[in-house]
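In: Here's my sequence, what's the structure:
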Amino acid sequence: MANINDVAKLAGVSKSSVSRVINGNFEHMSDNTKNKILRAMKELEYSPNTLAQSLKKKTTKTIGIILSDISNPFWSEVLKGVQKECMRMGYGLMVSSSGEKEQIEKENILTLRNKQVDGLIINTTGKNTDLFNSLINEKYPFVFLDRSTDISNIDTVIVNNILGAKMSTQYLIDQGHRNIGILLYPLENKSPRIDRLEGYKEALKINGIQINHDLIKICEDQNGSGVEATKEMLALPTRPTAIFSTNTILNLEVIMGVKKAGLKLPEDVSLIGYDDYPWVPLLDPPLTTVSQPAFEMGVKSTALLIKKMKQKKQIKPKIIQLEPELMIRSSCLPPLK
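Out: Below you'll find the model as predicted:
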């Protein structure tokens, strides 16, 4: 079996350079040198003894990620970004899901810590404040992803959801809509949902449109609730001429609800959704949506965590806020006169 000396000899570099690549320390190293070492490792089929390294350095070169709802297709794009950055930096990845349950989130955190992952990316339920404060006191590295909490001193990667909702609602207003409905899942400590409702309300206020609470539907966090909420909204005496859906699953359920109400998109009611995927333009009609930089969220949260893990001293937590984009397609028209 090849060893580190064989790799260094074939690549024409020092043993310490090979060691730096193995440990994911590419700072002050040229891409040419790094690629020579990686090619030599591949040619020699060299695999470092990660167990021995872990025992020596008390690290596992593995990070964990805890998602709130792994069934949401949004997270597959995020995970692609996380995986790419992990591979680039020489880290393994362990994935778990809380299913939006506070206790399961807590158990996942404790389990991954017991498996000695070097740090955590957490899409939090918005609860477990005592546990997070405990992790901070222990100086255990973790990063919040997509959701923030009232705890201010945590590194976080989020999207500007107020802006996403505001520009969606404004787009509908600019088309002439005044009765605009919004569908959300329960807000309870979920910052993206709270922010999307806030952005919706801000756009209405800016345009002098009174908020109609009958047009704000909080759906149960279960399959089919969006269909029923849409039908109820469309049965109002003054039904909405446009709907803003704030979640991938809700997007599809609103479309189904409109059909079950005997109406058509966008002739009878316009629709803007949240999140964008390759199949969204294939819907009938192609859906106007707010696109979130999911892949970039994964890359940046992983890079932020790894940087945090390598810090020798505590520094001020960093908040990275990414910008959404409105993808305009054919699901919106001016309201019927």
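In: from here on, contacts and neighbour counts on C-alpha atoms
Out: OK.
In: Between the two ends of stretch 42-58, how far is it?
Out: End-to-end distance of stretch 42-58 (Cα to Cα, to the nearest Å): 26 Å.
In: All the strands of the chain, in order from the start?
Out: 62-67, 92-97, 119-122, 142-145, 156-159, 180-184, 216-218, 242-245, 270-274, 288-291, 319-322, 325-327 (DSSP state E).
In: As a markdown table, those with distance to residue 48 and mean neighbour count would be great.
Out: Output for the strands of the chain, formatted as a markdown table (distance: least, Cα to Cα, whole Å; neighbours: other Cα atoms under 10 Å):
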| stretch | distance to residue 48 | mean neighbour count |
| --- | --- | --- |
| strand 62-67 | 14 | 23 |
| strand 92-97 | 13 | 16 |
| strand 119-122 | 21 | 26 |
| strand 142-145 | 26 | 25 |
| strand 156-159 | 32 | 23 |
| strand 180-184 | 48 | 25 |
| strand 216-218 | 52 | 18 |
| strand 242-245 | 49 | 28 |
| strand 270-274 | 44 | 27 |
| strand 288-291 | 40 | 23 |
| strand 319-322 | 34 | 16 |
| strand 325-327 | 43 | 18 |
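In: how many neighbours does residue 170 have?
Out: Residues near residue 170, counting by other Cα atoms under 10 Å, number 19.
In: was I right about residue 69 contacting residue 96?
Out: No - here residue 69 does not reach residue 96: they are 9.4 Å apart, not a contact under Cα atoms under 8 Å.
In: which ones are touching the residue nearest the centre of the chain?
Out: Residue closest to the average C-alpha location in the chain (Cα atoms, centre = their mean): residue 146, at 4.7 Å. By Cα atoms under 8 Å, 6 or more residues apart in numbering, the residues touching residue 146 are 123, 156-159, 192, 297.
In: Next, give me the two most distant ones among those residues.
Out: 192 and 297 (14.1 Å; Cα to Cα).
In: let's see this one next to it:
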Amino acid sequence: MAATIKDISQEAKVSIATVSKVLNGDYSKVSEETKLRVLSVAKRLHYRPNLLARSLVNRKSTLLGLVVPDIANPYYADMCRGISDKAQQHKLSTLISNTDRQPQSEHSAVRTMVEYNVAGVVLIGMYKNVSDHLDTLKHYNIPYVVVDYHEPGMDFTVYVDDYSGSHEAVTYLVEKNHRVIGYISGFPEQGHPRDYRLQGYQQALKDAGLPLDPFLIENGRFNIETGYQKAITLLQRNQDITAIACGNDLIALGAFQALREYGRRIPEDISLVGFDDVYLSTTMEPRLTTVRQPAYELGIAAGKMLAQQIKGEELEEKNICFKPTLIKRDTVSARVG
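Out: Coordinates of the predicted model:
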């Protein structure tokens, strides 16, 4: 059983109040001999402070809650690293909850953060019930930042201009003379209003005077399995397809595997574009052409914004939008004919 301040009090033969003062670094009105005796007993008993209990008593927490859809996704891992690095600069720690974008898991994660009395919460990559979660955090006066989600009138957001990034990528394919371009979305629902990458794809086709064919669009999740399965569907349904744009790099990786298995050369037969620019995009051969969104920098910005709220500082910006960058590598080539 873990040692308590009561155990230290009995061993050191001082009051619990004295032990509490010493362990919290308050040595006023405590003799040097008593201080050393308390610290020595605490070390011998392997005492570890209960940070949760301390935060409940002091109403001050040093813990940030991160609600993440998929920590195995390198994009979110880099983002969490950025938040954690910024948190450490402010002497804060992080508690991560993975939800797999399941509404019940997201609700449970937010409630857990409330129960742990965290100093602040970062909601990452949500696109359902966001206002409900924010209402919960506001009710308990918990500062928050929302990442990868934004809507008019919402403050404390950090996000990327998904629409322009996707539009630029698909326009690049059009400029390479591709006319039958498929799209694999990570949103399960077809035509989701928050699927700005799909909207960028559609607008790029409209701008080029190309038809919007619903049989060229597939929906799934932001993972390798979706990319693999939906790329096969696109190939079977559209024999003349020459390019595929993907909702993220994991989808592109799955599509890459499917195209290879079906004997399609990349980029000679089919060009492929991803979104995120995770490290996996440079380990593929050929290397993936993709849209870079600065995950680590997004995390740094979110961590800074949350730390400023916790400290009651005036925010430099309440909404930060990063511009994505098209990274032209080896999976896109000009279509001949």
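In: Now the TM-score, please.
Out: Overlay of the two chains. TM-score (TM-score structural alignment, normalised by the length of structure 1): 0.78; 295 aligned residues with a Cα RMSD of 3.1 Å.
In: rewinding a little: adding distance to residue 135 of structure 1, write the contacts of residue 146 of structure 1 out as CSV.
Out: Formatted as CSV, those follow (distance: Cα to Cα, whole Å):
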residue, distance to residue 135 of structure 1
123, 15
156, 15
157, 18
158, 21
159, 24
192, 23
297, 23
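In: what's the counterpart of residue 158 of structure 2 in structure 1?
Out: The equivalent of residue 158 of structure 2 in structure 1 is residue 157 (alignment by TM-score structural alignment).
In: thinking that match is in contact with residue 305, fair?
Out: No - under the criterion of Cα under 8 Å, residue 157 of structure 1 makes no contact with residue 305, lying 10.3 Å away.
In: Touching both of the two, which residues are there?
Out: Counting by Cα under 8 Å, 6+ apart, the shared contacts of residue 157 of structure 1 and residue 305 are residue 143.
In: just the helices in structure 1 please.
Out: In structure 1, the helices defined using DSSP state H lie at 4-11, 15-22, 31-43, 50-57, 74-89, 102-114, 129-137, 161-174, 191-206, 225-234, 248-260, 294-310.
In: tell me the contacts of residue 18 of structure 1?
Out: Taking Cα under 8 Å, 6+ apart, one finds 4, 7-8, 37 in contact with residue 18 of structure 1.
In: of all the helices of structure 1, which lies closest to residue 212 of structure 1?
Out: Each of those has some distance to residue 212 of structure 1 by Cα to Cα; the shortest is helix 191-206, at 9.9 Å.
In: That closest one against structure 2, how far on average?
Out: Superposed on structure 2, helix 191-206 of structure 1 shows a mean distance to its aligned partners of 2.1 Å (mean Cα distance after the TM-score superposition for structure 1).
In: packing partners for that helix?
Out: If you count contacts as 3 or more Cα pairs under 8 Å, 6 or more residues apart in numbering; DSSP states H and E, helix 191-206 of structure 1 packs onto helix 161-174, strand 180-184.
In: can the ones you listed go into a markdown table with extra columns for distance to residue 135 of structure 1?
Out: Below are these laid out as a markdown table (distance: least, Cα to Cα, whole Å):
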| stretch | distance to residue 135 of structure 1 |
| --- | --- |
| helix 161-174 | 27 |
| strand 180-184 | 31 |
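In: Ok, which of the ones you listed comes nearest residue 105 of structure 1?
Out: Nearest of these (Cα to Cα): strand 180-184, 22.2 Å.
In: circling back: out of the helices of structure 1, the one nearest residue 334 of structure 1 is which?
Out: helix 161-174 (8.0 Å).
In: From the chain's centre, how far out is that closest one? Work that out for me.
Out: 20 Å (Cα atoms, centre = their mean, to the nearest Å).
In: check the fit of it onto structure 2 and give the mean distance.
Out: Mean deviation of helix 161-174 of structure 1 relative to structure 2 after superposition (mean Cα distance after the TM-score superposition for structure 1): 0.6 Å.
In: Contacts for that helix, please.
Out: Helix 161-174 of structure 1 has contacts (Cα under 8 Å, 6+ apart) with 180, 192, 195-204, 242, 244, 272, 290, 323-326, 332, 334.
In: which one is residue 194 of structure 2 nearest to, not counting chain neighbours?
Out: residue 127 (7.0 Å; Cα to Cα, 6 or more residues apart in numbering).
In: For that neighbour, grab the count of nearby residues.
Out: 17.
In: That one and residue 173 of structure 2, how far apart?
Out: The value you get for residue 127 of structure 2 to residue 173 of structure 2, if Cα to Cα is used, is 28 Å.
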